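# sequence first, predicted coordinates after that:
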Amino acid sequence: MVVKPVVQWKNLLLKIAGLILFFPFSIVVKFFLHIRNFLYDHEWMHVTRIGTPIICVGSVTAGGSGKTPVVEFLAAKLSREGCRVAVVSNGYRKKSTGTILVSDGKTIAASVESSGDEAYLLARNFIKNNLDIPVVSGADRIAAVQYLETSFRSEVIILDDGYQYRKLHSDWNIVILDYHEWLYPHWAIPLGRLRDLARRIDDADAILVSKCPEQVDPKPWEIFQPKKIFSSYPISSFVNYHTNASISLGSIAGRSVLAFAGLGFHESFCRSLQKICGDYQAVLKDFIEFQDHHWYQPREIKRIIDKAKRDRAVVVTTEKDAVKLKKEWMTQQVDAWIAIPKIKFLDDTFEIWATSISRHLQKTQTADMVSA
């Protein structure tokens, strides 16, 4: 009975040590963020403007806020409304350099290793849903945007995670804030997760609060009126890794579950799985965390599979992780499922906002045709 207080004291001491160690670095990072934004705000740093309108989807925190699902939803909506859309991903931790064409909108043109997991996943999902949306991956967003502008004559380009890339002008900015995380005190990296000044949230055209619970308390978010939009990202179904067959949530009833993922913020995925397991009397036996954008090794997957066999558990992971797994690693002796989330908005504000952009683009295109 005396072990628990000892563990708590050890954790507290580790947190205090981390605070002392990282606090000076966070102060330095925040200082440089102030300087950098001051230079851009006063136009002392050059900003490139291109002819094609740009929508930037980003965040002021590092990883895990839910930017890529919003990019996918927005690109699909604009494409279905008749706009020629293209997407630029930064390709974080991809195993290549330069600007990579991931997809021309019809076929995959690069491997997941060369593209980066998020860019590859976007390209694959667009093709699967018969959406002609080219995807380019590259840290140099200006080069990537110029490539799309000349090669595909896109009418609008969406930047995935580009809010800190101030050297390229964006016509519309969407900032994503995690509902469960943002209302707590924030520190700049490495002590906290802030990678930009919190005041830059006010510069956005829309503020999308992601991963909301079923019952939202709107009061703490009133400071963002009228820009805020509430959304959630629940798991809506599963897909069998081996057969690609769709699996209902109810199929998890009574099962033991072993989950793993490499995300920027694991708590949201874990929370969703725990809720599903609770709803269907399943048991989440273990949740194994890896670094965001982790490139898996065969030995890591073997350990997961072996543990699942011992526990007679179904293995569950995310779409972003599944695209990096090799078929030969995943034995069919163990059920392996991919969790499929679906973005939901608590009202129609975001769809109205996206439709207004679509109409603006169509009017601009019509005016250009008339003037030509």
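Sure, I can see it.
# drop to CA atoms for contacts and neighbour counts, all remaining ones
Noted.
# where along the stretch 251-372 of the chain do the helices fall?
267-279, 298-311, 319-322, 349-371 (DSSP state H, counting those that start in this stretch).
# report the buried residues of the last one.
Going by neighbour count (16 or more other Cα atoms under 10 Å), the buried part of helix 349-371 is F350, T355, I357, S358, L361, Q362.
# on that earlier part again, how about the helices of the stretch 251-372 of the chain, which one is nearest L101?
For the helices of the stretch 251-372 of the chain, proximity to L101 was assessed by Cα to Cα; helix 319-322 is nearest, at 18.6 Å.
# picking up where we left off before, between the helices of the stretch 251-372 of the chain, which one is closest to I55.
helix 349-371 (9.5 Å).
# packing partners of that closest one?
Using 3 or more Cα pairs under 8 Å, 6 or more residues apart in numbering; DSSP states H and E, the elements in contact with helix 349-371 are helix 67-80.
# tilt between the helix or strand just after the helix it packs on and helix 67-80?
As assigned by DSSP states H and E, the chain's next helix or strand after helix 67-80 is strand 85-89. With axes from the mean of the first three to the mean of the last three Cα atoms, to 10 degrees applied, the angle from strand 85-89 to helix 67-80 works out at 160 degrees.
# got another one to weigh against that:
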Amino acid sequence: MIRIIRWIVLPLSFIYLFVVWFRNLLYDWGILKSRSFDIPTIVVGNLAVGGTGKSPMTEYLIQLLSKDYKVATLSRGYGRKTKGFREVSMDSTAMEVGDEPLQFKRKFPHVTVAVSEDRCAGVEKLKEQHDIVILDDAYQHRRLKPGFSILLLDYASFHKPILPLPTGDFRDNFSAVKRADVVVVTKCPSNLTAKEKQTITHKIRRYTAAPLLYTQIGYSTPLNVQQQPLAADLNNLDIVLFCGIAKPQPLISYLEQKNNRIHPLIFPDHHPFSKQDYKRIRLTYEELSCENKIILTTEKDIQRIQLESFKDLPLFYIPIHLLVMDFSQKTLDTLIRDCVSRPHNRPSSF
């Protein structure tokens, strides 16, 4: 039914596409102003809504750069109930700062993590005390002109019509890939064929000659809330999997490939879990008659849940990371380091 409704509102998609195209044109012509800064600013973004792997890419950049530079990350803080600029602390809550920024802070305590709807205002507050600002999900924030843009395109999006919202999933015209300094196709299958790559590459090369890389999502050993790894191998288990992420299917497929029996409880992206949800999760777990069973969620979801609701249950979360395919990791690292090391101009408007 939802799919039918989305096709019915196709005319709205063309109106949306025109508005986005016209807005981008005003920025391209300089009628609407963009601001640049005198420190490296790296934007990680996408064209479609949700689930392209922005968080793993942001974490990849933090790991690559934070050893040599004082790094700050800046996000909108999607799902938070607060407004304005806010620095994330270890005892912040997802309701205050959003789940992904909280994940960054807890994973990298030495890095400054901040949230602000106004990215320019956020960079202005961070620039004096930091060498680099990484902006998560800011590709459409045209008021800021980044020093380097990393555009992520989900592999699965190339297997369905590339249509704008609300009929499709794209929030920007596909031709916006021309603004990227590097294009990364994410969440690729391990058996990606040369023919598939050729087809995807052809679509992208119509708009840009920027470096093009292909990546996968890697899954690490599940951890409990005390950061202790799962003692048993992650196979032949009954797993109550609950998550509120945009695209849970890759995780489900990964777990099924390891001969696990999955009992999924899928919620909307950034879902605020309620007492009823916790009861449902507990009941699903208790109804399993087997002994080798666990409750599993994602690293993003663990930031939003009340751990007290699981204090007597085997709750684990599974971290993910970025895997660059085709021996291209050195290429990506070099592109990023070159951007950071080159001289930056004084701030200006365009």
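Looks like it came in fine. What you are looking at is a predicted structure, and each value in this text was computed from that prediction instead of being measured.
# what's the TM-score once they're superposed?
Remark: TM-score between the superposed chains equals 0.89 [TM-score structural alignment, normalised by the length of structure 2]; 335 aligned residues with a Cα RMSD of 2.1 Å.
# if I look at the counterpart of R280 of structure 2 in structure 1, how far off is G262 of structure 1?
In structure 1, the residue matched to R280 of structure 2 (TM-score structural alignment) is R303. From R303 of structure 1 across to G262 of structure 1, the span is 16 Å (Cα to Cα, to the nearest Å).
# give the buried residues for the lengthiest helix in structure 1.
Taking DSSP state H as the criterion, structure 1 has its longest helix at helix 3-41. Residues F23, S26, I27, V29, K30, L33, N37 are the ones in helix 3-41 of structure 1 that count as buried (16+ other Cα under 10 Å).
# do the same with stretch 165-182 of structure 2
165-174, 176-182.
# now, those residues that are in helices?
Secondary structure from DSSP H places none of the buried residues of stretch 165-182 of structure 2 in helices.
# re the thing from before, I'd like the helices of the stretch 251-372 of structure 1 laid out as JSON lines, including distance to K211 of structure 1.
Listed next are the helices of the stretch 251-372 of structure 1 as JSON lines, based on distance: least, Cα to Cα, whole Å:
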{"stretch": "helix 267-279", "distance to K211 of structure 1": "7"}
{"stretch": "helix 298-311", "distance to K211 of structure 1": "27"}
{"stretch": "helix 319-322", "distance to K211 of structure 1": "17"}
{"stretch": "helix 349-371", "distance to K211 of structure 1": "15"}
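# which stretch among those helices comes nearest L258 of structure 1?
Minimum separation from L258 of structure 1 across the helices of the stretch 251-372 of structure 1 (Cα to Cα) falls at helix 298-311, 6.4 Å.
# now do the closest one: distance to the chain's middle.
On the basis of Cα atoms, centre = their mean, to the nearest Å, helix 298-311 of structure 1 is displaced by 27 Å from the centre of the chain it belongs to.
# what sits up against it?
Identification of contacts with helix 298-311 of structure 1 by Cα atoms under 8 Å, 6 or more residues apart in numbering yields S256, L258, V314, V315, W329, M330, T331, V334.
# make it 6 Å
Outside of helix 298-311 of structure 1, no residue comes within contact range by Cα atoms under 6 Å, 6 or more residues apart in numbering.
# average distance between it and structure 2?
By mean Cα distance after the TM-score superposition for structure 1, the fitted helix 298-311 of structure 1 averages 1.1 Å away from its aligned residues in structure 2.
# so which bits of that helix are buried?
Per 16+ other Cα under 10 Å, helix 298-311 of structure 1 contains these buried residues: I301, I304, I305, A308.
# ok, back up a step: let me know the next secondary structure element after the longest helix of structure 1.
Sequence order places strand 54-58 as the next helix or strand after helix 3-41 of structure 1, per DSSP H and E.
# that's all I had, so thanks and see you.
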